[in-house]
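>>> I'd like to go over a predicted model; first the sequence, then the structure.
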Amino acid sequence: MKSDKKSKLIILTAGGTGGHVYPADALAQELSERGYRLMLVTDKRGQNNYRGKLGEIENRAVLSGALVGKSKWFKIKSLVKLAIGTLQSMWIIARSRPCCVVGFGGYASFPCSVAAILLGKDLIIHEQNSVMSRTNRFLAKYATVAATSFPRTKYAPAGRCSVQTGMPVRNSISRLFEQEYTPSSETNPFNLLILGGSQGAKIFGNVIPQAIKQLPPELQKRLNITQQCRRDDVESLQKEYENSLCRTTISHFFDNMPELYANCHLIISRAGASSVSEIAAAGIPSILVPLPTAADDHQTFNAAEFKNKEGGLVIAQKDFTEQRLSEILTFLIKNPSKLSEMSINTKKFAITDADKRLASLIEKQLKRG
């Protein structure tokens, strides 16, 4: 059986941001373990962002372009790039003869996904967010099946063409699901992890240090803060914390996320699909601040699903003030039993075998074909 699978190639195609990278990488690992050959098709930007299993497999770069929120001439240029990228993808598919194409959204996935449709190849798409992206909305009309992360995904096709598999999460993080949350006692350090993302780091850098300074001194002294921010903001953010009593570790990138998740007591984060899925898998209490400018406001919908399980607190960005955050942090740090309750509820959102579910869905479609 395994030798038969070795003759089957599956093409994965995805954009280069973390929300597309991590689920694609988790699926690549699972499919590889099942004996499939894999190829990644993305754009030049995407090639630079892929690590893990995706960084090991054969990859191809094609032209692509975004069509949203730009000038008329930019859109025309993007359309030309997409057309060329589709032709490039058709050539790649014709030469490599994959059994199917799996798309994870993002404009870099569009050319290869369209090429699969034009050449009559099975196309399986995966939507990470609770609101289907415009790219996936178009592709879903022609895809063999659309897999979703959330039980209720806005704009997902109805009927058997839409299947909830959950959001594939890296194995190193999904394994944390079995770890029991241990709250910090009154005399021990309290580990706060802050994940702003490239689009969320600025307001987090403005609000959070000032909120920390408003905490009672005895609480400040307990805090170990690990904060991710933009590369250009590392030095200025360090200065923001200078007059506080907490200990800080600030960087634009952390390569030890499983360790950080395992040791933290509370997370402040945006509400991207990868973020909320990893938080749920690790069972960490959270304060979510949806990015209001996210496409179709999908982060607000993501956070709402999370909030429904009572696993995290959600603060709209307009309400994310120093005073409000300081009050919430004071309450949570002083009430470890509340954090334990939030951890239990957070795990109710998790689907830790989403990579296996998605891989099995793909195999099911291949058998039908």
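Okay, I see it.
>>> CA only for contacts and neighbour counts going forward, please
OK.
>>> most centrally placed residue in this structure?
Residue closest to the mean C-alpha point of the chain, counted by CA atoms, centre = their mean, is residue 274 at 2.0 Å.
>>> how long is stretch 227-235 from one end to the other?
Terminal residues of stretch 227-235 lie 12 Å apart, using CA to CA, to the nearest Å.
>>> Next, count neighbours for residue 277.
A count of neighbours around residue 277, defined by other CA atoms under 10 Å, yields 29.
>>> show me what contacts it?
By CA atoms under 8 Å, 6 or more residues apart in numbering, the contact set of residue 277 is 167, 169, 349-350.
>>> Tell me which stretches of the stretch 151-300 of the chain form strands.
All strands of the stretch 151-300 of the chain, identified by DSSP state E, counting those that start in this stretch, fall at 162-164, 190-195, 223-228, 247-251, 266-269, 286-288.
>>> Quick check: which of those strands is buried the most?
Among the strands of the stretch 151-300 of the chain, ranked by average contacts under mean count of other CA atoms under 10 Å, first place goes to strand 286-288 (a mean of 26).
>>> Show residues contacting it.
So strand 286-288 is contacted by 266-271, 279, 303, 311-315 (CA under 8 Å, 6+ apart).
>>> Just put those residues in CSV and tack on distance to residue 93.
What follows is those, written out as CSV (distance: CA to CA, whole Å):
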residue, distance to residue 93
266, 45
267, 42
268, 42
269, 39
270, 37
271, 35
279, 36
303, 38
311, 43
312, 43
313, 45
314, 44
315, 45
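>>> Second structure for comparison follows:
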Amino acid sequence: MRILIVTSGTGGHFYPALCVAELFKKLHPESKISFWSQGTLLKNTKLEGIEKKEIPSYPFVGMTKIVQFLSIIKTIFLSLKLIPEMIKFKPDCLISFGGHTSVAPCISAYMLGIPILSHEQNYKLGLTNYLVSRFAKFIMTSFPEADPKLPESKVIFTGLPVRENIGEVKIEEAEKRLGFKKLERTILCFGGSQGSEAINKTVWALLPMLDEKYLVIHITGEQFVPQIRDLKCQYVNFKYFKEMSLLYALSDLVISRSGASTVFEIIKTGKRAILIPYPGAKSHQKYNALYLEKLGLGKVIFQNALSENLLYNMIREIFELNNKSINVNYDELLKLQKIDATKNIVDLVEKIIERKMIIS
């Protein structure tokens, strides 16, 4: 088998794609897998037995009309440029995990008659995945409820691949490897793979309000961390942290953005969450957050209402009422936790390739 996987370089697209690539290689060691993406994650990720290629990305969402026009022209030219490389690799199937980076390879594959599978991470369909869905044989969805914009005949619910060790690490192992102990109320705060200035500033203002029962683990991104005086709580910060499974193991509450990967990591671990959706990106994160709130694991604060006082009151409510104020839909939660999205995607691709080989 020859599998081509294409994805944006941001964590929400990149890590689910990586899960699928690694499982394919594990189940089919003889297979040829090429992983096309861009950015820091691609450069810093070691792929055993998997070829990787960096390709450019031309964003057109949220841009001026002139920039959008130029991006479309560049994307078309890139798709023509990629055709010889695609012919050389001869993929049996292309799996797209979205983002601007995926558009040109999908156009190339469509022109060559290569089957395309697209995965939509978010609750609401993004523009690039909407474009890719025109070419795709099937559209795989993270959430049980598919966006009505998608043609029903193409939609297959697979779930969203989550890194295998998320939710599997014991507290004792996490404490040993991290070098500090979990406290009675441990909060994990982060703003996605790029960090969030709005969340960071609110968390720093919140810290003096927390007592000695609290441990705050904070992933800040590249922002400068100010010196905060008179803290009663314990505070640990990282610019970036790769092994999120360790931090989830210690946490009782997650405060974060609501990218699809984060939402499904929260679902898998069963942690309570306060979600602050990123206000851009066509409100994708808003709908992801509202889904988690409907499930009963999350509470939503929109960024224009965010303040340290509101966040503090919400934290107190969750801890001091012992979660009684949140009604969790355990039946739906358990169904989602049992889904092996990575295996679902691999199984679907295997069936498509086998059928193609039989027909040909």
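Right, received. Where do you want to start? Bear in mind that the values here come from a model prediction, so they are computed numbers and not experimental data.
>>> Would it be right to say that residue 118 of structure 2 lies in a strand?
Yes: Residue 118 of structure 2 sits within a strand when classified using DSSP: H, G, I helix; E, B strand; the rest coil.
>>> Which residues are in contact with the aligned partner of it in structure 1?
Aligned against structure 1 by TM-score structural alignment, residue 118 of structure 2 finds its counterpart in residue 125. Contacts for residue 125 of structure 1 (CA under 8 Å, 6+ apart) come out as 102-105, 136, 139-140, 143, 145-147.
>>> How about residue 55 of structure 1?
Going by CA under 8 Å, 6+ apart, the list of residues near residue 55 of structure 1 is empty.
>>> So which bits of stretch 257-264 of structure 1 are buried?
Across stretch 257-264 of structure 1, burial judged by 16 or more other CA atoms under 10 Å covers 258, 261-264.
>>> Tell me which stretches of the stretch 101-250 of structure 2 form helices.
Along the stretch 101-250 of structure 2, the segments classed as helices by DSSP state H, counting those that start in this stretch run 103-112, 127-135, 171-178, 197-206, 244-250.
>>> Can you lay out the ones you listed as CSV showing distance to residue 293 of structure 2?
Listed next are the helices of the stretch 101-250 of structure 2 as CSV, based on distance: least, CA to CA, whole Å:
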stretch, distance to residue 293 of structure 2
helix 103-112, 32
helix 127-135, 25
helix 171-178, 26
helix 197-206, 19
helix 244-250, 19
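>>> Could you point out which of those helices sits nearest residue 231 of structure 2?
In terms of CA to CA, the element of the helices of the stretch 101-250 of structure 2 nearest to residue 231 of structure 2 is helix 197-206, at 10.2 Å.
>>> In structure 1, what range does that closest one match?
By TM-score structural alignment, helix 197-206 of structure 2 lines up with residues 202-211 in structure 1.
>>> Which residues are in contact with the counterpart of residue 145 of structure 2 in structure 1?
Matched across to structure 1, residue 145 of structure 2 falls on residue 152, judged by TM-score structural alignment. Residues near residue 152 of structure 1 by CA under 8 Å, 6+ apart: residue 130.
>>> how near is residue 152 of structure 1 to residue 244 of structure 1?
For residue 152 of structure 1, the distance to residue 244 of structure 1 - CA to CA - is 43 Å.
>>> before we move on, what about residue 277 of structure 1?
32 Å.
>>> And residue 356 of structure 1, by the same measure?
From residue 356 of structure 1 to residue 244 of structure 1 the distance is 45 Å (CA to CA).
>>> So what's the gap between the lengthiest helix in structure 2 and the chain middle?
What stands out as the longest helix in structure 2, according to DSSP state H, is helix 65-89. Put simply, helix 65-89 of structure 2 sits 25 Å off its chain's centre (CA atoms, centre = their mean, to the nearest Å).
>>> Packing partners of it?
helix 103-112 (3 or more CA pairs under 8 Å, 6 or more residues apart in numbering; DSSP states H and E).
>>> gap between the helix it packs on and the chain center?
24 Å.
>>> Comparing that helix with structure 1, how large is the average distance?
In the superposition with structure 1, the average deviation recorded for helix 103-112 of structure 2 is 0.7 Å (mean CA distance after the TM-score superposition for structure 1).
>>> Residues in contact with that helix: which ones?
So helix 103-112 of structure 2 is contacted by 6, 75-76, 78-80, 82-83, 86, 94, 96, 115-116, 128, 131-132, 135 (CA under 8 Å, 6+ apart).
>>> so residue 97 of structure 1 touches residue 9, yeah?
Yes: assessed by CA atoms under 8 Å, residue 97 of structure 1 is found in contact with residue 9 at 7.4 Å.
>>> So which of these two has more stuff around it?
residue 9 (18 against 14).
>>> corresponding residue for the more buried one in structure 2?
So, by TM-score structural alignment, residue 9 of structure 1 is matched to residue 2.
>>> what does residue 247 of structure 1 give?
So, by TM-score structural alignment, residue 247 of structure 1 is matched to residue 234.
>>> measure the counterpart of residue 296 of structure 2 in structure 1 to residue 105 of structure 1 for me?
Using TM-score structural alignment, the equivalent of residue 296 of structure 2 in structure 1 is residue 310. Taking CA to CA as the measure, residue 310 of structure 1 falls 29 Å from residue 105 of structure 1.
>>> more crowded one of these two?
Ranked by neighbour count (other CA under 10 Å), residue 310 of structure 1 and residue 105 place residue 105 first, with 26 against 19.
>>> Alignment lookup: the more buried one to structure 2.
By TM-score structural alignment, residue 105 of structure 1 lines up with residue 98.
>>> right, and the secondary structure at its match would be what?
Using three-state DSSP as the criterion, the local structure at residue 98 of structure 2 reads coil.
>>> Looks like it contacts residue 120 (just checking).
Yes: with contact defined as CA under 8 Å, residue 98 of structure 2 counts as touching residue 120 (6.9 Å).
>>> List the residues that are in contact with both of the two.
residue 129.
>>> one step back: and the match of residue 145 of structure 2, how close does it get to residue 319 of structure 1?
Taken as CA to CA, the span from residue 152 of structure 1 to residue 319 of structure 1 is 26 Å.
>>> same deal with residue 34 of structure 1?
Distance from residue 34 of structure 1 to residue 319 of structure 1, by CA to CA: 47 Å.
>>> With neighbour numbers in mind, choose between those two.
residue 34 (16 against 12).
>>> Could you find the counterpart of the more buried one in structure 2?
Match for residue 34 of structure 1 (TM-score structural alignment): residue 27.
>>> Equivalent analysis for residue 228 of structure 1, please.
Match for residue 228 of structure 1 (TM-score structural alignment): residue 219.
>>> Contact partners for that match?
With CA under 8 Å, 6+ apart, residue 219 of structure 2 has these contacts: 189-191, 195, 237-241.
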